[in-house]
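# Give me a 3D structure for the following:
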Amino acid sequence: MLQPDGRLTPATPPAEEPVTTAEAKAHLRVEVDDDDTLIAALVVAARRLVEARLARALVSQAWDLTLDGFPRACTQRPGSWERSWSYYGTLTVPLAPLASVSSITYVDAAGEEQTLDPSGYQVVAGSPGLVVPAYGTSWPATRSRPEAVTIRFTAGYGDAADVPQTLKLAVLLLVSHWYEHREAAIDPLIGNGPVDLPYGVGALLAAESWGHYA
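Below is the predicted model of the structure:
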């Protein structure tokens, strides 16, 4: 199966962060309001780092995935080297967990923008999220041009309350690390080189990723 390289563009940001400023302050044991703006910014940065490391959205948010064309599938006749390509390919959404697809637009062979009828495709939510042509159909032909296809989709666990606790803790540990160390820190175990992630964050992300895909 061949899927063209895609580009992700945020469409609608999450309505809230996975942890509040008040929760972050409680974790930091900060009781004054002087650093509220800084702490709120650190929460956003920590959430974005977690999302980037896992290729996953935490709180639900809308994105656009643009492709140069629909994915194609390769078939080969038994006992023959002859291959053929068809537009039956599975489209993999590169940001998990996929919640829904709100629209698929494309530029047809004549250069006109079209919106694909939702009855023409099936959405498989979760991780990885998949979009496939409806039974008995195939993807429409598109004009050979960059960004001929745009998929508007929503990814994320839901509200902040729905985000796994392991990922919330990873966000809090990052906030704590950055709040205490305003510049690059040195790993005390090896004595040189900046710390990429504070101790425990990598383990939390790995544990959540393993459980998510198991």
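
# CA only for contacts and neighbour counts going forward, please
Will do.

# Buried residues, the top helix by length along the chain. List them.
Ranked by number of residues, the top helix in the chain under DSSP state H is helix 36-54. Buried residues in helix 36-54, defined by neighbour count with 16 or more other CA atoms under 10 Å: 36, 39-40, 42-48, 50-51, 54.

# chain center to the lengthiest strand in the chain, what's the gap?
Among the elements of the chain assigned as strand by DSSP state E, the one spanning the most residues is strand 98-107. Strand 98-107 sits 15 Å away from the centroid of its parent chain (CA atoms, centre = their mean, to the nearest Å).

# next structured bit after it?
As assigned by DSSP states H and E, the chain's next helix or strand after strand 98-107 is strand 113-115.

# Mind listing what's buried along whichever helix or strand comes after that following strand?
Counting by DSSP H and E, the next helix or strand C-terminal to strand 113-115 is strand 121-124. Neighbour counts over strand 121-124 (16+ other CA under 10 Å) mark Tyr121, Val123, Val124 as buried.

# need the next SSE after the helix or strand harbouring Val131, C-terminal direction.
Element membership of Val131 [criterion: DSSP H and E] is strand 129-133. Downstream of strand 129-133, the first helix or strand assigned by DSSP H and E is strand 149-155.

# Tell me how far the residue nearest the centre of the chain lies from Gly120.
Centroid-nearest residue in the chain, with CA atoms, centre = their mean: Leu95, separated by 2.5 Å. According to CA to CA, to the nearest Å, Leu95 stands 22 Å off from Gly120.

# One more, so I can put them side by side:
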Amino acid sequence: MVLQLITPPVEEPVTTAFLREFLRLPPDQEENLLTRLIRTAREVIEDHCNLVMLSQRWYLQLTNWPQSGRIALYKAPVISIDKVRGFSADGSAVQFSSDDWRLDTESRPQRLYLRRPQYITIARGLEIELTAGLANEPEALPETLRHACVMLAAHLYDNRNSAQAGTLMTSLPDMVAQLVSPWLRRGRL
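Okay, the predicted model is just below:
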């Protein structure tokens, strides 16, 4: 299984100006670093929670047709399934219609159930393009997730030289872990 980002979010959960104010840094100091830290914080939290905060497009490739017809989508919440394409034995692509699949948004991870059309013999796998995200703009995100991004970015800023000292972050800081705990991959989204 290959899961690859096609289109990243247009904005991050918080701005560099907000993080700079939180860190009490002078204006325009370390802009590039703060940008990278915010993006890293978002990516770490999304990966930790199996959650997509802001709208993103993803590409999922499977080498084999799932026997059950069920595919776990490890990016949630799914906004839309944009394309489902299979490959026949001769390698030709076959586009699936929306009648050939059903999205289960109630399970976690969310699942795509495929109905193999009788006229298609899948031999070389599937490609799925999907759009996922909890919100389209940062202001629509729950404040706890935005604050978790700020806290983690600040932690990364404060510990930016830790790698040189030989200590690496192996888990989320306690406060960040508490803030994101309701969003972990348990239960429903």
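
# about what we covered before: now do the same for the residue nearest to the centre of structure 1: its match in structure 2.
Using TM-score structural alignment, the equivalent of Leu95 of structure 1 in structure 2 is Lys75.

# for its match, what are its contacts?
By CA atoms under 8 Å, 6 or more residues apart in numbering, the contact list for Lys75 of structure 2 reads Asn50, Leu51, Val52, Pro109, Gln110, Ala132.

# What's the separation between the aligned partner of the second one in structure 1 and Ala15 of structure 1?
Leu51 of structure 2 maps onto Arg56 of structure 1 when the alignment is built from TM-score structural alignment. Separation of Arg56 of structure 1 from Ala15 of structure 1 (CA to CA): 16 Å.

# what sits up against stretch 150-167 of structure 1?
16-19, 50, 56-67, 95-106, 204-205, 208.

# end-to-end on that stretch?
OK, stretch 150-167 of structure 1 end separation, CA to CA: 30 Å.

# What residues of it count as buried?
150-160, 163, 167.

# With distance to Thr9 of structure 1 as extra columns, can I get the residues you listed in TSV?
Listed next are the buried residues of stretch 150-167 of structure 1 as TSV, based on distance: CA to CA, whole Å:
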residue	distance to Thr9 of structure 1
Thr150	10
Ile151	10
Arg152	10
Phe153	11
Thr154	12
Ala155	13
Gly156	15
Tyr157	19
Gly158	19
Asp159	21
Ala160	22
Val163	22
Leu167	23
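
# What span of structure 2 is stretch 34-46 of structure 1 aligned with?
Under TM-score structural alignment, the match for stretch 34-46 of structure 1 in structure 2 covers residues 29-41.

# Show me how far that stretch is from its chain's centre.
On CA atoms, centre = their mean, the centre of stretch 29-41 of structure 2 falls 19 Å from that of its chain.

# quick one: contacts of it?
For stretch 29-41 of structure 2, the surrounding residues in contact (CA under 8 Å, 6+ apart) are 12-16, 19-20, 149-150, 152-153, 156-157.

# make it 10 Å
With CA atoms under 10 Å, 6 or more residues apart in numbering as the test, stretch 29-41 of structure 2 has contacts from 9, 11-17, 19-20, 28, 42-44, 46-47, 148-157, 160.

# These in helices, which ones?
Short answer: the contacts of stretch 29-41 of structure 2 in helices (DSSP H) are 16-17, 19-20, 42-44, 46-47, 148-157.

# Give me the buried subset of those residues.
The neighbour count (16+ other CA under 10 Å) marks 16-17, 19-20, 42-44, 46, 148-156 as buried among these.

# Look up how far Glu30 of structure 2 lies from the match of Leu95 of structure 1.
Taking CA to CA, one finds Lys75 of structure 2 at 32 Å from Glu30 of structure 2.
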